[in-house]
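Asks: coordinates only, sequence not included:
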């Protein structure tokens, strides 16, 4: 079998196609969730908290600051060693909000998707017969 035929079999297998479709839909879904968090949820949180959600300008200067610069942009352009903990906090909060939204969405979808309850399987005849024999033996004792 040639390598091209092997690749063709690999590429058109059902699992490979399912995975490709899942990756494409996952990418689109990621953009939807990102927009939901950034464009809808974060503005609402900003209104509720009075605008104090963006921590990106919080930092510590770790080295010498000879020009007494106060802006993060000025400090990074000047090459001053800066610990930017605020950016991490902002990204971490966005992650928590994103994770919460995805959790609620999955929970909602699971509630919509009713599980199909299968009817209990019929008991085989031999088991029924054995149960009847057991019950008769119990009555005789």
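Replies: Okay, I see it. Every value quoted in this text rests on a predicted model; they were computed, and no experiment measured them.
Asks: only C-alpha atoms for contact and neighbour calcs from this point on.
Replies: Fine.
Asks: pretty sure residue 23 is in a helix, no?
Replies: Yes - residue state for residue 23 (DSSP: H, G, I helix; E, B strand; the rest coil) corresponds to a helix.
Asks: How many residues are close by it?
Replies: Neighbour count of residue 23, defined by other CA atoms under 10 Å: 12.
Asks: Then residue 133?
Replies: 12.
Asks: before we go on, here's another structure to hold up against the first:
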């Protein structure tokens, strides 16, 4: 089988299309969660912690700072070694929220599946020939009794 033919079968089966759709939706969902963290949660956390806290501007200078630069952007532009832990905190909070939302979605889907499995299936109607045989059996039992 040629490589092109194999690739066409792979693409047409839907696995690749499903994966592509998942990646696109995941990227968009990631942007929504990023905005949720940056625009809603971080300002609330800032208010709770006393206001004015911007985690992305939290850093530790690891090298010499001869010009006594104070902002993260200035330090990085000057090439001074900086441990910017605030950005990590923001991304970590982002991850926790995203993981929680995915967990809640999976939980909801599992709950819906359990309801479908728990619902008793209606018994299939008895075929006409079986019903007729049962009636004959019952009639024979009555005659013998």
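Replies: Here it is on my side, so go on. Keep in mind the model is a prediction, meaning the values are calculated, not measured.
Asks: what's the TM-score here?
Replies: The TM-score (TM-score structural alignment, normalised by the length of the first structure) is 0.60; 122 aligned residues with a CA RMSD of 3.3 Å.
Asks: ok, which stretches of the first structure are helices?
Replies: Taking DSSP state H, the helices of the first structure run over residues 3-11, 14-35, 42-49, 72-78, 85-112, 125-140.
Asks: Kindly reformat the ones you listed as a markdown table containing distance to residue 63 of the first structure.
Replies: Output for those, formatted as a markdown table (distance: least, CA to CA, whole Å):
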| stretch | distance to residue 63 of the first structure |
| --- | --- |
| helix 3-11 | 54 |
| helix 14-35 | 36 |
| helix 42-49 | 33 |
| helix 72-78 | 10 |
| helix 85-112 | 15 |
| helix 125-140 | 81 |
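Asks: how about those, which one is nearest residue 56 of the first structure?
Replies: helix 85-112 (4.2 Å; CA to CA).
Asks: Return the mean post-superposition distance for that closest one against the second structure.
Replies: After superposition onto the second structure, helix 85-112 of the first structure sits on average 2.8 Å from its aligned residues (mean CA distance after the TM-score superposition for the first structure).
Asks: neighbours around residue 21 of the second structure, how many?
Replies: By other CA under 10 Å, 12 other residues sit near residue 21 of the second structure.
Asks: Which position in the first structure pairs with it?
Replies: Alignment note (TM-score structural alignment): residue 21 of the second structure maps to residue 21 of the first structure.
Asks: Kindly provide the distance from its match to residue 10 of the first structure.
Replies: Taking CA to CA, to the nearest Å as the measure, residue 21 of the first structure falls 15 Å from residue 10 of the first structure.
Asks: in the second structure, which residue is closest to the centre?
Replies: Per CA atoms, centre = their mean, the C-alpha nearest to the average position across the second structure is that of residue 102, at 3.4 Å.
Asks: if I look at that one, how far off is residue 29 of the second structure?
Replies: 10 Å.
Asks: Kindly report the same for residue 138 of the second structure.
Replies: For residue 138 of the second structure, the distance to residue 29 of the second structure - CA to CA - is 65 Å.
Asks: Kindly report the same for residue 143 of the second structure.
Replies: Distance from residue 143 of the second structure to residue 29 of the second structure, by CA to CA: 73 Å.
Asks: Which of these two has more residues huddled nearby?
Replies: More crowded of residue 143 of the second structure and residue 29, by other CA under 10 Å: residue 29, with 13 against 7.
Asks: picking that back up, which among the helices of the first structure is found nearest to residue 60 of the first structure?
Replies: That would be helix 85-112 among those, by CA to CA, at 7.8 Å.
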